[in-house]
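> I'd like to go over a predicted model; first the sequence, then the structure.
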Amino acid sequence: MPKESKASQALDIDNYIAIFPGNVQAILKKIRQTIRQAAPEAKEMISYRMPAFKQNGILVYFAAWENHIGLYPPISGNKTIEKCLARYRGPKGNLQFPLNEPIPYELIEKIVRLRVRQDTEKTAAQRKKRPKAE
């Protein structure tokens, strides 16, 4: 895995992915594609030194580590998805997909679709709370 300094200097997701060995690059590219497919309106960015996708707010971050791919923030709000995530929960509820196991891309897609819905609902609720201009 790359040294922290290289990953922290990535200016965009392409730079971030390029830092890693080929096998990890392939996984990161597929995760990126999976997220794009599930959230086509989301914008790519680097935030907290990790690739992130933002619509109104941040939908998800992902990062490669020595033995796993991390997906953040912790996911809640759908009992079926939460049940599927139990085996991947790491410290603080963030997800850790081991590199020595198949990456659950379909599950990642479901997570992102859930986060898009939650983001849209949160934004709509915030708009309702704002006072109307007169």
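Cool, got the structure.
> going forward, measure contacts between C-alpha atoms and count neighbours the same way
OK.
> quick one: secondary structure of residue 100?
coil (DSSP: H, G, I helix; E, B strand; the rest coil).
> put this next to the first one:
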Amino acid sequence: MNEDIRNYISSFDLKTMQRFDELYDLIEQCAPNGSYEKLWAKIPSFYYKEQFIRLIPFKDHINIEAIAVLSFKDQLLGYNITPKGMLQIYHSEPIPYEVLKKIFTESFNS
């Protein structure tokens, strides 16, 4: 994880940092060679060519902005998807790892 992202996420509580780290690791597993990460408008962002995924941490949840979220909405029943198409995962909810792998892979390769 680059230093800017690490410094940014360290300002959050332990639960948010742990959840962020889990999602970060999952993105790393799905990211193709040549991808990179940076803060964009103070938002941790992951890029490959023209595509991006953003993790937006909050006190009680993390929003995931990825182009493929809506393609998998039928597999995300029970999770909130914002009007802008971001997936909200509350800290009280399990992380849907298998669906997120598909979302991240498709988002990077769109």
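That came through fine. Predicted, not measured: the structure shown is a model, and the values here were computed from it.
> can you give me the helices in structure 1?
4-8, 13-18, 22-38, 79-85, 105-129 (DSSP state H).
> can you add mean neighbour count and give these back as CSV?
Shown next, in CSV, are the helices of structure 1 (neighbours: other CA atoms under 10 Å):
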stretch, mean neighbour count
helix 4-8, 13
helix 13-18, 18
helix 22-38, 17
helix 79-85, 13
helix 105-129, 15
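> out of these, which is closest to residue 54 of structure 1?
Proximity to residue 54 of structure 1 (CA to CA) singles out helix 105-129 among the helices of structure 1, at 9.3 Å.
> nearest to residue 95 of structure 1, of the helices of structure 1?
Closest among the helices of structure 1, using CA to CA: helix 79-85, at 7.5 Å.
> so what does that closest one touch, helix or strand wise?
Packed against helix 79-85 of structure 1, as judged by 3 or more CA pairs under 8 Å, 6 or more residues apart in numbering; DSSP states H and E, are the following elements: helix 105-129.
> neighbouring contacts of the helix it packs on?
Helix 105-129 of structure 1 has contacts (CA atoms under 8 Å, 6 or more residues apart in numbering) with 30-31, 34-35, 37-39, 55-57, 59-60, 75, 78, 81, 84.
> that helix to helix 22-38, inter-axis angle?
Interaxial angle of helix 105-129 of structure 1 relative to helix 22-38 (axes from the mean of the first three to the mean of the last three CA atoms, to 10 degrees): 40 degrees.
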